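Visitor: The sequence isn't on hand, but the structure is:
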């Protein structure tokens, strides 16, 4: 309880969807916030009687929900949106994306791409992301400067890049960035070895040792395509997950992204080891990578989170669209209309994603003691009328354009649809400049 009931902010909403308890919708409730944290969730009348708020925000036609969490993205690649569409993964990577990155990669490119992504994410109700790209020092500094919550991946691979030339340099720089942001309230770090086909056994063993010592996650693209499985069998004699298990990587620190090629034994392994799987349905569909067996994973007890992947392969950071695609695709793959229901879809984009990042005690649901990372969504649009089931409406009918207000740690980031402290014309101008630069270099 705050002193004499004084709080910083009271948000009164037509509906509150806390996510925990699961599938609950609270009508005419308020969320009390002070010092960036949620202190209470209670009926509006009781909140008005109990608290004296410095500021009150009334959301008469809105749902108040936890901020969405994008559990896998490459946000600097907003500047490569649409650069090489309608291609399979390896052709897309080797013939287009990697060459373009080699031409454009710089601290400036990463900063400008992340800023564009932050604006897009906030306008779509996303308050946190799990990042995986080069120049993590620049990424982390940009997220921190804008007050955006992010787990920043520390890239590890065997190939030289603009960020690091050797294996040792990747590790040395990774540890420097980790040390700089150790204990930061908004920005954390993970190890991000790119994929089994770009990382050696020696590097994976070193990642495992450091992950254990520092108690941080390991974020990997794995089992993304059938070709990856075939190549691993040829080069290592086993499937990638078996190889990673032998190297000690398969444990509760592992964030396994894509996972479209899984057998029953691998699903059991993920459940037993406490692996989190990040599903990126729209990217997987666009690259024809395969179908993650999300319903089988869910039934096995695996923690499933949701991500968009980067804008070069999606081509947006729209978590509302991603929830809808994930739910519909899961039903089709499982041949079960009850699979991956709306409440579960919302959970994969909030609390499950928070647990994936190791931040389940901090964010992902509207509960006292958690950070006030919150998103308000208008449901009074014609496209979302009438309202029979609020959570179904969020997943199956709502669009990101209906997001009205966003807070991170109680700080307003979007107010009535307008970004706070972001120069939209400058963002647009820089994005266009990068477009011209990449076109002229191609």
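Guide: Looks like it came in fine. Fair warning: this is a prediction, and the values are worked out from it, not measured in the lab.

Visitor: hey, let's count contacts and neighbours off CA atoms from now on
Guide: OK.

Visitor: separation between the closest residue to residue 178 other than its chain neighbours and residue 224?
Guide: Ranked by Cα to Cα, 6 or more residues apart in numbering and with sequence neighbours excluded, the top spatial neighbour of residue 178 is residue 189, at 6.0 Å. Note on residue 189: its distance to residue 224, by Cα to Cα, to the nearest Å, is 23 Å.

Visitor: Of these two, which one has the most company?
Guide: Legend: neighbour count by other Cα atoms under 10 Å for residue 189 and residue 224, higher for residue 189 (27 against 22).

Visitor: could you measure the more buried one against residue 140, distance?
Guide: With Cα to Cα as the criterion, residue 189 and residue 140 are 9 Å apart.

Visitor: Just the buried residues of stretch 206-222, please?
Guide: Buried residues in stretch 206-222, counted by 16 or more other Cα atoms under 10 Å: 207, 208, 210, 211, 216, 217, 218, 219, 220, 221, 222.

Visitor: Which two among those are spaced furthest apart?
Guide: 210 and 222 (19.8 Å; Cα to Cα).

Visitor: so what's residue 84 up against?
Guide: 92, 96, 97, 312 (Cα atoms under 8 Å, 6 or more residues apart in numbering).

Visitor: Taking the centroid of the protein, which residue is nearest it?
Guide: The centre of the chain sits closest to residue 70, judged by Cα atoms, centre = their mean, with a distance of 1.7 Å.

Visitor: let's bring in a second model and compare:
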């Protein structure tokens, strides 16, 4: 038997059409689907037996889509700060991962990150890491919509010894969770500088066979481009284009350093970009040309990257940062206005994942992936425009409710699927273990 509930916010922000704000409207949920958006008075009359929830000081909007994350790295938060990317990776992160990363580490770290994401309004995460079954299991336990990116490299880690073994483990994990609602898989070659041409060819062929997409770090630093020119005689994007990687099935993470010709190529090929403003700043990778990307017609979403390079998994905070950086980088204060920025964090991310038909906006027929933000706090008053207030003034602590596919994951700031106390204990346990092995 179907269950119907009605949410009555002060403002309903569906994201599409862009910049739309509805007042005195209710969102009707039947089981896991948004079945209608109608005036509140009509909803109370039409659905007298439904559960009606009044959110009198809240904005209701689609859940955020984190388009690029390394969730399990939440357990490495603060381990190696204030370093350049390659120093950070080669001398700190990769050695630490080789010592500590396991099914248990990834499961605990992913749950930790997902609790932080849910508390900040994220309902979908596009992850990239190892121990794929542990990521999927954590996602199912948390109730988040989880995209498991299966990392692939040429060199050995504690998870696999070579590219073929990484690929084999990715296929096994994908098969193990086939048909499981709420979990999808992607092939995730780490970056052009860690993956060989032949491996990229295998990945492209396999992705086509399995009908899954690809997720890869691309053009993150100037050093990456210089290294490619030295080793291959061409820039990474040109190399990847010649290999056939640049298609609408690719999510390119970062793309900090791209010239006009490369942006035109990305747009022509339908590649999606995951913009990671906080991580790019912290690692001094540079300033992605978001306004130019959007002007070229590229679909751009927002990612947090991992907590080891951010150090917050706070998509609302990164959304504000993305909007401000776009203005400064382009020299145009009208660039990436609040409504466009909010779309980046929701519908654009959903489209990049091939899920724009089920999430990313509040539209009848889509899955009920919804968040409520309480805008009654002093920090968001006075309030003239709720969309601007969410993007430029609201903090993640004002996210009060979260639903994924109609299931409530957080109610009045209280997590419903995860225990903060247990997650805190686990984090402290891992901290002591890591400290002991470093010593």
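Guide: Cool, the structure landed. Quick caveat, the model's predicted, so the values are computed rather than measured.

Visitor: Just give the TM-score of the two.
Guide: TM-score of the superposed chains, computed with TM-score structural alignment, normalised by the length of structure 2, equals 0.98; 438 aligned residues with a Cα RMSD of 1.1 Å.

Visitor: one step back: can you list which of the contacts of residue 84 of structure 1 are found in helices?
Guide: residue 92 (DSSP state H).

Visitor: could I get the contacts of residue 84 of structure 1 as JSON lines with neighbour count and distance to residue 272 of structure 1?
Guide: Listed next are those as JSON lines, based on neighbours: other Cα atoms under 10 Å; distance: Cα to Cα, whole Å:
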{"residue": "92", "neighbour count": "18", "distance to residue 272 of structure 1": "34"}
{"residue": "96", "neighbour count": "16", "distance to residue 272 of structure 1": "38"}
{"residue": "97", "neighbour count": "20", "distance to residue 272 of structure 1": "36"}
{"residue": "312", "neighbour count": "22", "distance to residue 272 of structure 1": "34"}
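
Visitor: Now go through the contacts of residue 84 of structure 1 and say which are in strands.
Guide: Under the assignment DSSP state E, the contacts of residue 84 of structure 1 contribute nothing to strands.

Visitor: do you know how far residue 104 of structure 1 is from residue 112 of structure 1?
Guide: For residue 104 of structure 1, the distance to residue 112 of structure 1 (Cα to Cα) stands at 12 Å.

Visitor: Please say which of those two ends up with more neighbours.
Guide: The neighbour count for residue 104 of structure 1 versus residue 112, taken as other Cα under 10 Å, is higher for residue 112 (23 against 18).

Visitor: What's the match for that one in structure 2?
Guide: In structure 2, residue 112 of structure 1 lines up with residue 108, judged by TM-score structural alignment.

Visitor: so how far does the helix or strand where its match lies sit from its counterpart in structure 1?
Guide: Per DSSP states H and E: residue 108 of structure 2 is located in helix 103-119. By mean Cα distance after the TM-score superposition for structure 1, the fitted helix 103-119 of structure 2 averages 0.6 Å away from its aligned residues in structure 1.

Visitor: what's that helix packed up against?
Guide: helix 132-142, strand 399-404, strand 407-411, helix 420-438 (3 or more Cα pairs under 8 Å, 6 or more residues apart in numbering; DSSP states H and E).

Visitor: Would you point out the most distant pair within the contacts of residue 84 of structure 1?
Guide: That would be 96 and 312, which, of the contacts of residue 84 of structure 1, are the farthest apart (Cα to Cα) at 10.4 Å.

Visitor: Which parts of the stretch 201-350 of structure 1 are helices?
Guide: Assigned by DSSP state H, counting those that start in this stretch, the stretch 201-350 of structure 1 shows helices spanning 201-214, 226-236, 240-246, 264-273, 281-286, 294-300, 319-334, 342-348.

Visitor: And the fourth one, what's buried?
Guide: Pointing back at helix 264-273 of structure 1 there. Buried residues in helix 264-273 of structure 1, counted by 16+ other Cα under 10 Å: 266, 267, 268, 269, 270, 271, 273.

Visitor: Alright, I will stop here.
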